[in-house]
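S.K.: This is the structure alone, sequence omitted:
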């Protein structure tokens, strides 16, 4: 799983079977400090994440299992982050 920030939505009127009624979001992977940490991800979302929110994204087979096994999905939003706590190592 990765931590990310929702930076936008994608609308597609034509989708593969198994993807109808599915909201697609553009997710920017981020570090725990909120800094960019990789390439943009397009993820399916059934929990209602919105622009600017921090989210947890699952990728690969675990993402596909949430939907139909035949759906061409490799990333899904599995949580909206309310808060987290990190203990930074002492220098």
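M.R.: Great, that's in hand. Because the structure is a prediction, the values reported are computed rather than measured.

S.K.: contacts and neighbour counts: CA atoms only from here.
M.R.: Noted.

S.K.: Now tell me what touches the strand ranked longest in the chain from outside.
M.R.: Longest strand of the chain, by residue count under DSSP state E: strand 2-10. Contact partners of strand 2-10, identified using CA atoms under 8 Å, 6 or more residues apart in numbering, comprise 23-32, 49-58.

S.K.: Put the buried members of these into a ChimeraX selection.
M.R.: Listed next is the ChimeraX selection for buried residues among the contacts of strand 2-10, using 16 or more other CA atoms under 10 Å:
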select :23,24,25,26,27,28,29,30,49,50,54,55,56,57,58
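
S.K.: for comparison:
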């Protein structure tokens, strides 16, 4: 799973038919431990998240299972809105 911030929406009037009805969000991954700058990506929204919210994302086959569309061309799905993240930076990884 990945933690990220919703930074935008994607509107596509023409897209794969299996994507019809899904809201698409632009996600900026967050690495709380190293503060590394990670590349944005697009995820299907399964829970009604909005811009500015911190979310939990699943990828790969889990992303398709989360929306019950195993044949859909989906790489990432938002499955939760995060209220709080607690990080202990003293733990070395």
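M.R.: The structure has been received and is ready for your questions. The structure presented is a predicted model; accordingly, all values stated were derived computationally and were not measured.

S.K.: Now do the helices in the first structure.
M.R.: Counting by DSSP state H, the first structure has these helices, from start to end: 61-66.

S.K.: how about the strands in it?
M.R.: 2-10, 23-29, 41-45, 54-59, 75-80.

S.K.: Excluding chain neighbours, what is closest to residue 32 of the second structure?
M.R.: Excluding the flanking residues, the one nearest residue 32 of the second structure by CA to CA, 6 or more residues apart in numbering is residue 87, at 7.1 Å.

S.K.: Can you give me the neighbour number for the one you found?
M.R.: 8 (other CA atoms under 10 Å).

S.K.: for the one 3 residues further on, same thing?
M.R.: Burial of residue 90 of the second structure is recorded as 7 neighbouring residues (other CA under 10 Å).

S.K.: Roughly how far does it sit from residue 8 of the second structure?
M.R.: To residue 8 of the second structure, residue 90 of the second structure is 33 Å away according to CA to CA, to the nearest Å.

S.K.: what does residue 42 of the second structure give?
M.R.: Taking CA to CA, one finds residue 42 of the second structure at 9 Å from residue 8 of the second structure.

S.K.: and what of residue 45 of the second structure?
M.R.: When distance is defined by CA to CA, residue 45 of the second structure is 12 Å away from residue 8 of the second structure.

S.K.: One more: residue 46 of the second structure?
M.R.: Distance of residue 46 of the second structure to residue 8 of the second structure, computed by CA to CA: 15 Å.

S.K.: give the contact list for residue 57 of the second structure.
M.R.: 1-4, 43, 63, 76-80.

S.K.: Perfect, I'm done here.
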